[in-house]
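Asks: Show me the folded form of this:
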Amino acid sequence: MLYKDNRKELSQGYKTTTNNRMELTAVIKALEAIKKNSIKVTIYSDSKYVVESVEKGWIWNWEKKNFKKKQNIDLWKQFIPLYKKFNIKFIWVKGHAGIKENERCDELANLAQSSNLINDTGYKV
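Replies: Take a look at the predicted model:
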C-alpha cells in the first residue's frame, strides 16, 4: 500500500484456498488497513476476476440475486461495505510484466505461501 510517502506491506499465507480468494482477500485487507473514510483509493491488480467484477458492475447484480450460484460469497459480502466507504477505482495491470509494485506484491505472496499458513475458513470445496 502506498499513501503519499508512506508504504505499508501486508501479507498472509492460507492453507487450502484459491488464487481468486487470495486476490480478493488482498483487496479487503488493504481496504481494512486504511484509516480515513471517503478518500480516493486506486487499486492496481492483475486479477481480472476482482477488477472486472467491480468495474463491470457484476457484484451489484450478484448482490441483488443474493449471490446465487456465485463463488466467494463470504468475501464479496466483506468487500461491499468497504467499497462503499471509499471512492475506489480499479485498474487492471498485466501480471509478471515488470511493473514494480505488482512484482513486489507477487514476492510478498510467494513469501507468505511458505510461512505461518492459516486456514481459509470461508473456502468451500
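Asks: okay, CA-based contacts and neighbour counts for the rest of this
Replies: Fine.
Asks: Pull the contacting residues for the residue positioned nearest the centre of the chain.
Replies: Centrality entry for the chain: nearest residue to the mean C-alpha point is residue 27, 2.4 Å, by C-alpha atoms, centre = their mean. Residues in contact with residue 27 (C-alpha atoms under 8 Å, 6 or more residues apart in numbering) are residue 43.
Asks: Would you quantify the distance from it to residue 34?
Replies: Residue 27 sits 11 Å away from residue 34, going by C-alpha to C-alpha, to the nearest Å.
Asks: picking that back up, in which helix or strand does the residue nearest to the centre of the chain reside?
Replies: helix 19-33 (DSSP states H and E).
Asks: chain center to that helix: distance?
Replies: From the chain centre to the centre of helix 19-33 is a distance of 3 Å (C-alpha atoms, centre = their mean, to the nearest Å).
Asks: May I see the buried residues of the following helix or strand past that helix?
Replies: Using DSSP H and E, the helix or strand that follows helix 19-33 in sequence is strand 40-45. Using 16 or more other C-alpha atoms under 10 Å as the test for burial, strand 40-45 gives 43, 44, 45.
Asks: another one to check against the first:
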Amino acid sequence: MGNFDVFIYTDGAARGNPGPGGYGIVMEWVGKPYKKEFSQGYHHTTNNRMELLAVIEALRKLKKNNLNIKIFTDSKYVVDAITKGWVFNWQRTNFKGKKNEDLWKDFLALYPKHHLSFQWIKGHNNHPQNERCDQLAVEASKKPKLLVDDGFEKS
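Replies: Predicted coordinates for the structure are as follows:
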C-alpha cells in the first residue's frame, strides 16, 4: 500500500441528478484507531459535484500539509480527471466549456499541499468504507435543512 498517512474514502449522491444531494467522507489515520466521518446535504446539485466536493472537503479537514494520502472513490469522473491529467488541461484552457469549474479550482488550490494518490473502487460492491460514505451521502441529502450549492445554482 505504500507509506500513507491518511486514507480518505469519499462518495457523493444526488437524487434526480440534478436534485437534492450530499456527500459522505470517512477519514482514517493509517496505523492508528483514528477515524472521522463527515457529511453534508445540498438542496439542488449533481452527483459529479458531490463526488468532487467530498474530496475537496476531506482535504480541507486536514490540519497538516505534506501528508501522503490515498483517496478511494467510486467516481470515474474524479479519478480520471486527475490521474489522466484532464483537469490540468482544463485549467490551461480556463475551463472553457467544462462543468464544475468552481469546484475544480477549489481542488487545484488544495492539490499541491499533499501527496495524493487516487484509487477507483467499484461502488455498491460491499466495500465497508465506501458503503458507509454512500449511506452518509444519501442521509445528508434527505435532511430537512440543506445548503445551497451556489456553484451549481448560479451556473
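Asks: rewinding a little: which stretch of structure 2 lines up against the helix holding residue 27 of structure 1?
Replies: Per the alignment by TM-score structural alignment, helix 19-33 of structure 1 matches residues 47-61 in structure 2.
Asks: how far apart are the matching stretch and its match in structure 1?
Replies: When structure 1 is overlaid, stretch 47-61 of structure 2 sits 0.3 Å from its aligned residues on average, using mean C-alpha distance after the TM-score superposition for structure 1.
Asks: ranges for the strands of structure 2?
Replies: In structure 2, the strands defined using DSSP state E lie at 6-14, 19-29, 34-45, 68-73, 115-120.
Asks: Next up, the contacts around the corresponding residue of structure 2 for residue 95 of structure 1.
Replies: Using TM-score structural alignment, the partner of residue 95 of structure 1 in structure 2 is residue 123. The neighbours of residue 123 of structure 2, taking C-alpha under 8 Å, 6+ apart as the test, are 74, 130, 131.
Asks: Need the residues you listed in TSV (columns: distance to residue 140 of structure 2).
Replies: TSV is the format used below for those (distance: C-alpha to C-alpha, whole Å):
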residue	distance to residue 140 of structure 2
74	18
130	15
131	14
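Asks: Give the equivalent position in structure 1 for residue 70 of structure 2.
Replies: If you follow residue 70 of structure 2 across to structure 1 using TM-score structural alignment, you land on residue 42.
Asks: separation between the nearest residue in space to its match that is not next to it in sequence and residue 55 of structure 1?
Replies: With C-alpha to C-alpha, 6 or more residues apart in numbering as the criterion, residue 42 of structure 1 has its nearest non-adjacent residue at 4.8 Å, and that residue is residue 89. According to C-alpha to C-alpha, residue 89 of structure 1 stands 8 Å off from residue 55 of structure 1.
Asks: same thing with residue 16 of structure 1?
Replies: 28 Å.
Asks: And for residue 120 of structure 1?
Replies: The gap separating residue 120 of structure 1 from residue 55 of structure 1 is 26 Å, by C-alpha to C-alpha.
Asks: do the same with residue 19 of structure 1
Replies: Counting by C-alpha to C-alpha, the separation of residue 19 of structure 1 from residue 55 of structure 1 is 19 Å.
Asks: Comparing those two, which shows the higher neighbour count?
Replies: More crowded of residue 19 of structure 1 and residue 55, by other C-alpha atoms under 10 Å: residue 55, with 15 against 10.
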